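Participant: Fold the following for me, if possible:
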Amino acid sequence: MGITYARRAAAVVSAVVALAATLALPGSAGRAEAAIGAITWQDEFNAPAGAPVDRSRWRFDIGGGGWGNNERQYYTDSTSNAAHDGQGNLVITARRENPGNYQCHYGRCEYTSARLLTAATFTQAYGRFEARIKIPRGQGIWPAFWMLGNDMGSVGWPNAGEIDIMENIGREPNTVYGTIHGPGYSGGGGITGSRTIGQPLADGFHTYRVDWEPNSIVWYLDGVEYHRVDPGRLGGNRWVFDHPFFMILNVAVGGNWPGYPDATTQFPQQMLVDYVRVSGYTSGGNPPGASAIRGAHSGRCIDIPGADPVDGAKLQIWDCNGTAAQAWTFASDGTIRAMGKCMDPAWAGTANGTEVNLVTCNGNPAQRFTLNAAGDLVNLSANRCVDVRDWNPNNGGKLQLWDCSGGANQKWSRV
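Facilitator: Down below sits the predicted model:
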């Protein structure tokens, strides 16, 4: 899927399918699954029949501009296109319309549908992303459960990255596709895998999932692995899957890849979603040598807020939870790293009160720290200690540099 950019041109469809066929093999026996923690976000869709989606969890993309793929639907936020069924499901409905109500890129829209996303409500880097879905069917029908990088607005597609957890096109009713897109491997060049089963996927509910960890994404259908990618698969292109992503659920009608509805396609078509669940990524799969850094005063660990490794994230203390946001590696260059970035005094500051943040590793000596035998976590440039501001022992207490005093709020240990 895509937002306002070409995704799969018709000329490369056969190449995509051929590539998918070569990748549609189960994972090797004995490969360890990612270390998955507690659920961090979920929607069980248990509202009464006809109720709209929970706007604290989902928002809508709206419009009929073709979405870069020459799609034919207009996406609305109407309950006629997205609502609960009262039986524990979200229902996304694609309808044939009398042209005239909405304007699409090709004229008056023939179809409406819905596209839900969490860009404004929830993002996460790494973990398990899973949904139990009964997909729609028919020529030209294109359901998807997928993700985009949260920096779409600043770097655009495909630099932000795209992870397609589930896609199906109606003319291949038994086949699920899983794909990544990034710079140099977008559109028809996406890294694609598939699995084909013995009956149409639309005949019942199936679970579609990815387990995503640093340098690895693995796809599953009903708990069975069918596709796996890592940076070595990219032919030297850049891996762009080390930052938070948001989720999308939609049903498209038509487009370059699936083709268009024909006389065999029946409407309305519905995608039923039983649940969407996201789990955290734990230290069990963290980089070798990674450890938490626990404070003696609070008993809590140095943490990246929201597991969002954005430049300038203000480091804090939080209940030790074994997630990637607390998995710190003491590198040979003197930096302390987590989620691909470095512990850093704001603006290379050396004064008392300088915030301790997370910033892209840049080789500046200001990013060098050491944890000495006395338990002092010392910034070498400032010769000051990492300190919990105001002796705050609670979740969310912020870190700063301060003269080393020997106080318990400056004492740390690797655990």
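Participant: Going by C-alpha atoms from here, please, whenever you check contacts or count neighbours.
Facilitator: Noted.
Participant: List the contacts of Y126.
Facilitator: 211-214, 242, 244, 280-281 (Cα atoms under 8 Å, 6 or more residues apart in numbering).
Participant: Tell me where the chain has helices.
Facilitator: 13-23, 152-155 (DSSP state H).
Participant: Go through those and name the closest to C301.
Facilitator: helix 152-155 (30.7 Å; Cα to Cα).
Participant: please give me the structure for this one as well, since I'd like to look at both together:
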Amino acid sequence: MKSARLLRPLLAAAVFVSGVTSTALVADRGAPARAADTVSRSALSDDFDGARGGAPDGAKWAGDPGRAQLTGDGQLALGTVLRTQKSFGQAYGRAEARIRMNRVGGAWRALGVLNQDGGLPAGKVEVLADDRVDSDDFHTYVIDWTPTSLVWSVDGRQVLRFTPAGSGRPLLVSLNTAAGGFNPATMLVDYVRVSVRVTVKATTWKARTLYRPGKYVRFEGDIYRVRELHTSLPGWQPTLVPALFRKV
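Facilitator: Sure thing, here's the model as predicted:
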């Protein structure tokens, strides 16, 4: 039994072989889908890896590349305003960034939102707490949005609520050095992540079933997204073959 358990991870290397057998040619036959599940899915992730002096990923960011450069240490040195290339229209989502910035007040502006045209969205602003931060270390900035509001947090402390006029979506996420504080060019960004809440229909994982990329399965109470085309064999549960399933 012990040797069998040790061999299970190695079986993942044979996934494409089994994927083309006659067993794989049957339709997906997992258990019927349950009621829809709501899961969090990554919509953008950037750790700013790359050579010193390089530009941020143009597929993810729009702005002035001449004033935004990679440090070579997994950070972005920013002297301008960047915004995401794509907009986010989902009803629920979260944007998070780890930033070091020389700013006295208005720290929440370091991570901001724009409307689809790149302008400031209209709406009502409510200050919840003092958002001042020191410039000696990185701080975590978060925007949580729902159909009716956006809430900014700094280091886990809610500091501002914005109630947009209308739906407030789709929106762009921005990195902003231009508003408030002093010496606004002093800004380092460690990472930016955007996740959105989506509704999926997951089937219960079952052996000897063809699974296609992008499908969702449920196993032991958790939801997994299929990463590679394969026919599952006994022992290829999602918890044992992360090359084939990613927990969401």
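Participant: Would you mind reporting the TM-score between them?
Facilitator: Superposed pair, TM-score by TM-score structural alignment, normalised by the length of structure 2: 0.56. Supporting alignment: 172 aligned residues with a Cα RMSD of 3.8 Å.
Participant: before we move on, the earlier item: top of the contacts of Y126 of structure 1 by neighbour count?
Facilitator: With neighbours taken as other Cα atoms under 10 Å, the top of the contacts of Y126 of structure 1 is Y281, carrying 30 neighbours.
Participant: To which residue of structure 2 is that residue aligned?
Facilitator: In structure 2, Y281 of structure 1 lines up with R197, judged by TM-score structural alignment.
Participant: surely that match meets S40?
Facilitator: Yes - counting by Cα atoms under 8 Å, R197 of structure 2 touches S40, with 4.5 Å between them.
Participant: What helices and strands are in contact with the lengthiest strand in structure 2?
Facilitator: With secondary structure taken from DSSP state E, structure 2 has its longest strand at strand 187-200. Other elements packing on strand 187-200 of structure 2 under the criterion 3 or more Cα pairs under 8 Å, 6 or more residues apart in numbering; DSSP states H and E are strand 37-46, strand 76-78, strand 93-101.
Participant: Quick check: what element follows it along the chain?
Facilitator: Next in sequence after strand 187-200 of structure 2, counting helices and strands by DSSP states H and E, comes strand 203-204.
Participant: so can I have a markdown table of the helices and strands packed on strand 187-200 of structure 2 showing mean neighbour count and distance to A185 of structure 2?
Facilitator: Output for those, formatted as a markdown table (neighbours: other Cα atoms under 10 Å; distance: least, Cα to Cα, whole Å):
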| stretch | mean neighbour count | distance to A185 of structure 2 |
| --- | --- | --- |
| strand 37-46 | 15 | 20 |
| strand 76-78 | 25 | 7 |
| strand 93-101 | 22 | 8 |
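Participant: export those strands to CSV and tack on distance to Q158 of structure 2?
Facilitator: Below are those laid out as CSV (distance: least, Cα to Cα, whole Å):
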stretch, distance to Q158 of structure 2
strand 37-46, 21
strand 76-78, 25
strand 93-101, 13
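Participant: among those, which is nearest D222 of structure 2?
Facilitator: Using Cα to Cα, the nearest of these to D222 of structure 2 is strand 37-46, at 10.0 Å.
Participant: between the closest one and strand 187-200, how big is the angle?
Facilitator: 150 degrees (axes from the mean of the first three to the mean of the last three Cα atoms, to 10 degrees).
Participant: name the helices or strands packed onto strand 37-46 of structure 2?
Facilitator: strand 187-200.
Participant: Need the contact partners of the strand it packs on.
Facilitator: 36-48, 74-79, 90-102, 177, 216.
Participant: Quickly note the distance from R59 of structure 1 to T112 of structure 1.
Facilitator: Applying Cα to Cα, to the nearest Å, the value for R59 of structure 1 to T112 of structure 1 is 17 Å.
Participant: Comparing those two, which residue is more hemmed in?
Facilitator: Taking other Cα under 10 Å, R59 of structure 1 and T112 do not tie; T112 has more neighbours (26 against 18).
Participant: My guess is that one contacts Q73. True?
Facilitator: Yes - with contact defined as Cα under 8 Å, T112 of structure 1 reaches Q73; the gap is 4.9 Å.
Participant: quick one: contacts for the alignment partner in structure 2 of E225 of structure 1?
Facilitator: Aligned counterpart of E225 of structure 1 in structure 2: Q158 (TM-score structural alignment). Contact analysis of Q158 of structure 2 by Cα under 8 Å, 6+ apart lists 128-129, 151-152.
Participant: so which of the residues you listed persist in structure 1?
Facilitator: Retained contacts for those in structure 1, judged by both residues aligned by TM-score structural alignment, their matches' Cα atoms under 8 Å, are 151-152.
Participant: Scan the contacts of Q158 of structure 2 and report the most crowded one.
Facilitator: Going by other Cα under 10 Å, W152 tops those with 26 neighbours.
Participant: separation between the closest residue to that residue other than its chain neighbours and A97 of structure 2?
Facilitator: Once flanking residues are discounted, W152 of structure 2 sits nearest to I143: 4.6 Å by Cα to Cα, 6 or more residues apart in numbering. Distance of I143 of structure 2 to A97 of structure 2, computed by Cα to Cα: 9 Å.
Participant: who touches both of these two?
Facilitator: L111.
Participant: quick one on the thing from earlier: which of the contacts of Q158 of structure 2 lies at the shortest distance from L111 of structure 2?
Facilitator: After measuring the contacts of Q158 of structure 2 against L111 of structure 2 - Cα to Cα - the closest member comes out as W152, at 8.8 Å.
Participant: Assess the claim that that closest one and T140 are in contact.
Facilitator: No - in this structure, W152 of structure 2 is not within contact of T140 by Cα under 8 Å, at 10.6 Å.
Participant: and the contacts of Y126 of structure 1 as a markdown table, adding distance to A94 of structure 1?
Facilitator: Below are the contacts of Y126 of structure 1 laid out as a markdown table (distance: Cα to Cα, whole Å):
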| residue | distance to A94 of structure 1 |
| --- | --- |
| D211 | 29 |
| W212 | 30 |
| E213 | 34 |
| P214 | 36 |
| D242 | 34 |
| P244 | 30 |
| G280 | 33 |
| Y281 | 35 |
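Participant: Tell me how far V356 of structure 1 lies from L371 of structure 1.
Facilitator: 15 Å.
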